[in-house]
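Student: no letters, just coordinates:
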């Protein structure tokens, strides 16, 4: 990790290699003429860290090799503010869990953790000075700019919480309070970085530089996500789980553009292998009858061979699984030998409980029915929403009014007379002055660019209850769910769309008496 003998330009090249974008590169070069760069990377302790974290870790290894002073921010306040991701009572345990797991991961790739500085956000974000700066920022920033800055990072929901507007401002202030020259993150953070560059000078603070990694596809072919178990491999997954998940990963033959398996090789395995001037060797061990062993010392040759179908997806997956297990093995061993770390894991991520009897939540408590939209109209005061009259098969025979935020995704004419699925036992809630008495279920891609309503099987009767094999069948007059208990939200974390367009709870299809619920064109996504 020594920087002896590296020139300013050599350091800059190492600092910026494999990045998608650099804002303020000229300022970084000026700083390197006088001293080493100071930089921070932040992570909010929400879901369990996955192998996607090795992408920034491998880049941080580059920073350290270039003499950069790196601060790792464990953004506990940010985790709480990001809507519904981390309850306050769990944040303190998750913060410690993240610190221990990140340190173990750095050790597994040969990065000395004594070169890293770990800071917990609440240690300074709750001070008088920081709070006053936050108020000063709030008096300067427009609502439009705050929403725009958080659009790619903060969870977007109907009637969003005010906390989502504060999130970008806090991340901008962190640059000043951590005393750094630059912030590092994924390109999905770009709007927050631009926000920081615009507004910090309004408070009399200097504009920082920003370094951005590309977003690496997950195993499902979309963004790797802590909330989507099919798109990720956790840092504590066992060897069998790693192999199983790699086998299921999206890795289409010849496809080099939407390939999370290949991207992991490019952005993690090759950069890590070349640290300290070493030559990377990526081995694909094939039986002789299929061509024998392949050894790659540069990524581009591997990509070219995969594009030309000289490397089979199955062989690539096997080789990547072997490499991932080598990376994870030191982390797993540390956890297995330390009862305190096992206890910490259970405190940070307790098993989902449904009630005082501590029984797992039964998905059949969610009253999802086949319904028909009688008519749909634009919301009178919100252009992003529709107001629909929906027949859900109530015994009274009366339809319900449903407000849905679908206007940006589905043309109004496509809703008229359509059969859909509706969640019928949520407590009614008002949206822009209109009470909504059910919720329409739709599937969406991981980046929310595509949204599509779920399709009940042809012939399903209006009011028919959706069922899941192996679970009980809720009564038509099911309980009205208490919104404070977030029963629906917890169960819905396990809703997804598979590669065939089937709607699933975990791996169990949504079904009616006529068959499986599907989506017409959407493949691999979430259900909301």
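Tutor: Perfect, I can see it now. Just so it is clear, the model here is predicted, and its values are computed rather than measured. Residues are numbered from 1 along each chain as shown.
Student: use CA for all of it now, contacts and neighbours both
Tutor: Fine.
Student: show the contacting residues for the spatially most central residue of the chain.
Tutor: In the chain, the centroid-proximal residue (Cα atoms, centre = their mean) is residue 225; its distance is 3.1 Å. Shown here is residue 225, whose contacts under the criterion Cα atoms under 8 Å, 6 or more residues apart in numbering are 218, 231, 232.
Student: and of those residues, the nearest to residue 366?
Tutor: The shortest separation between residue 366 and any of those is 25.2 Å, and it belongs to residue 231 (by Cα to Cα).
Student: in the stretch 151-300 of the chain, which spans are strands?
Tutor: Counting by DSSP state E, counting those that start in this stretch, one finds strands in the stretch 151-300 of the chain at the ranges 182-186, 209-213, 282-284, 294-296.
Student: mind giving me the packing neighbours of the first one?
Tutor: Contact here means 3 or more Cα pairs under 8 Å, 6 or more residues apart in numbering; DSSP states H and E; on that basis strand 182-186 packs against strand 38-43, strand 209-213.
Student: one more pass at 10 Å, please.
Tutor: Contacting strand 182-186 under the criterion 3 or more Cα pairs under 10 Å, 6 or more residues apart in numbering; DSSP states H and E are the following elements: strand 21-23, helix 25-34, strand 38-43, helix 54-65, strand 69-74, helix 163-177, helix 190-199, strand 209-213.
Student: this is the comparison structure:
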């Protein structure tokens, strides 16, 4: 890019980034030559739409004349709490390489100018191992944990593999021979660690370029490990529609809106590539304002805040845009070779051994081959005490009695909808056989069921009828209750609750239903305080 000045190159490199560490160093290099940058990705879960943000920046880097290395960090994938089993890492690395090439090609970025490197091609050498040992000799456990806090999965008893992960990412800058590393702002602590520690073992300090993080559909970050927070790059059109229809998108709320933020961080930047003017269109009938096209994101945000754009219209427009975006990638993988690679990298789970058939008109409780409401242990429970989460004012931490002395801690994102006073000493419906997991830093051991309006503007807890006690059954006609004597703990990876809950709804009469069956108790049906029609989550 001889026609660009160093200042123009820097502006292209830095545009739309959230932060740059080492600006002066980059400007100094650009005054003499083009910049060498690397971007790394660990082949764990299937890549999602958030990858488009990185791809648009890679396009910018190429436009600015940079030399780009894409690191497929296979060793890192295994080290991160074994997110990718070693026997699958190789296939997933191939899958990631193909998917990244397909994604870049779909937005007009030439891949022949990129260098793809497999981490294990140099990270298993004697030279790299010696450098890693030198770095370990200078790194405290505290610094290693702090560096990886936003990236490496955090557990109470961390494995050593997770502690050496940040150091290896820092060393990659030296062994790939780059001037700067590019990544999400969630890696900032690793970048700061690298700037401090590489000079400590005789290597030069690099610069760091940080992208914004793409919000999840139901949380702060789109994540490969949280199925409903993301849309995979090979997601089927009907699944894109389903996930976006369920996404949190409260009318008038621009502060916590993953759908709106996705338009800002992905769709508008993609629309402005190759010198084009960005645009985003919402198609709707005349009685709701007619079709409208936005060329400036802030205009869309202002109209949504002022309730001139309905969440349903926004979701439909984003669904259409995403399916157009993913079309070329689906086509790239529409052949026997890449379908087999996908299966090898992410094998379809083998069916578990089926229980012996029981001669009954009712579905067998806990039959592993079934995915229906009989798999869920839903009980009447009592919230003994609730308090606002210290780290998240939108969430409550509740002490919940699930019956027979079974008292649990439950984290729920209800604080913005339900006053704290209404959470105290009340009956609720709780799913009690989900595998406990950390939510916002607290181990949560059940889920409180709530109903929400189609636009998520109203959220209410399910309300069991009066006269019940903690531990009383929630039943569904024709389905056996989950066996509490030997309860099945539902693994979140199998998405049993997510699949069953797709059939949960609030009826026009304000009753909680599974398909067309009521949530029933010995004292009558479960209802909602005021909500008529909606979904249950």
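Tutor: In hand now; what should we look at? These figures come from a predicted structure and were not determined experimentally.
Student: now the TM-score, please.
Tutor: For this chain pair, the superposition-based TM-score is 0.75 by TM-score structural alignment, normalised by the length of the first structure; 469 aligned residues with a Cα RMSD of 4.4 Å.
Student: now rank the contacts of residue 225 of the first structure by neighbours and give me the top one.
Tutor: Of all the contacts of residue 225 of the first structure, the most densely surrounded is residue 231 (28 neighbours; neighbours counted as other Cα atoms under 10 Å).
Student: what residue in the second structure is paired with that residue?
Tutor: Using TM-score structural alignment, the partner of residue 231 of the first structure in the second structure is residue 229.
Student: what does residue 109 of the first structure give?
Tutor: Superposed on the second structure with TM-score structural alignment, residue 109 of the first structure falls opposite residue 107.
Student: the closest residue to that match other than its chain neighbours: neighbour count?
Tutor: Leaving out its chain neighbours, the residue that sits closest to residue 107 of the second structure by Cα to Cα, 6 or more residues apart in numbering is residue 270, at 7.8 Å. By the criterion of other Cα under 10 Å, residue 270 of the second structure has 22 neighbours.
Student: state the distance from residue 270 of the second structure to residue 515 of the second structure.
Tutor: Going from residue 270 of the second structure to residue 515 of the second structure by Cα to Cα, to the nearest Å gives 40 Å.
Student: do residue 166 of the second structure as well
Tutor: Residue 166 of the second structure is 48 Å from residue 515 of the second structure, by Cα to Cα.
Student: neighbour count winner among these two?
Tutor: Regarding residue 166 of the second structure and residue 515, a neighbour count based on other Cα under 10 Å identifies residue 166 as having more, with 26 against 15.
Student: isn't that one up against residue 151?
Tutor: Yes: counting by Cα atoms under 10 Å, residue 151 is a contact partner of residue 166 of the second structure at 8.9 Å.
Student: could you tell me which residues touch both of these two?
Tutor: Among the neighbours of residue 166 of the second structure, those also in contact with residue 151 (Cα atoms under 10 Å, 6 or more residues apart in numbering) are 187, 189, 190.
Student: trace the first one over to the first structure, please.
Tutor: Pairing criterion TM-score structural alignment: the partner of residue 187 of the second structure within the first structure is identified as residue 189.
Student: give me the neighbour count for the residue in the second structure that residue 281 of the first structure lines up against.
Tutor: The pairwise alignment with the second structure assigns residue 281 of the first structure to residue 279, based on TM-score structural alignment. The criterion is other Cα under 10 Å. On that basis, residue 279 of the second structure has 16 neighbouring residues.
Student: same question for residue 160 of the first structure.
Tutor: Applying other Cα under 10 Å, we find 13 residues neighbouring residue 160 of the first structure.
Student: wait, it touches residue 83, no?
Tutor: Yes: with contact defined as Cα under 10 Å, residue 160 of the first structure and residue 83 form a contacting pair (8.1 Å).
Student: now residue 459 of the second structure: how far from residue 211 of the second structure?
Tutor: On the measure of Cα to Cα, residue 459 of the second structure and residue 211 of the second structure end up 33 Å apart.
Student: on that earlier part again, translate the residue nearest to residue 107 of the second structure into the numbering of the first structure.
Tutor: Aligning on TM-score structural alignment places residue 270 of the second structure opposite residue 272 in the first structure.
Student: which ones are touching that match?
Tutor: Under the criterion of Cα under 10 Å, 6+ apart, the neighbours of residue 272 of the first structure are 54-55, 57-59, 61-62, 109-111, 265-266, 278-280.
Student: at 8 Å instead, please
Tutor: If a contact means Cα under 8 Å, 6+ apart, then residue 272 of the first structure has 58, 61, 109, 280 as its contacts.
Student: of the residues you listed - the most surrounded one?
Tutor: Among those, where neighbours are counted by other Cα under 10 Å, the top count belongs to residue 61, at 25 neighbours.
Student: now that residue: how far from residue 288 of the first structure?
Tutor: Residue 61 of the first structure sits 37 Å away from residue 288 of the first structure when distances are taken as Cα to Cα.
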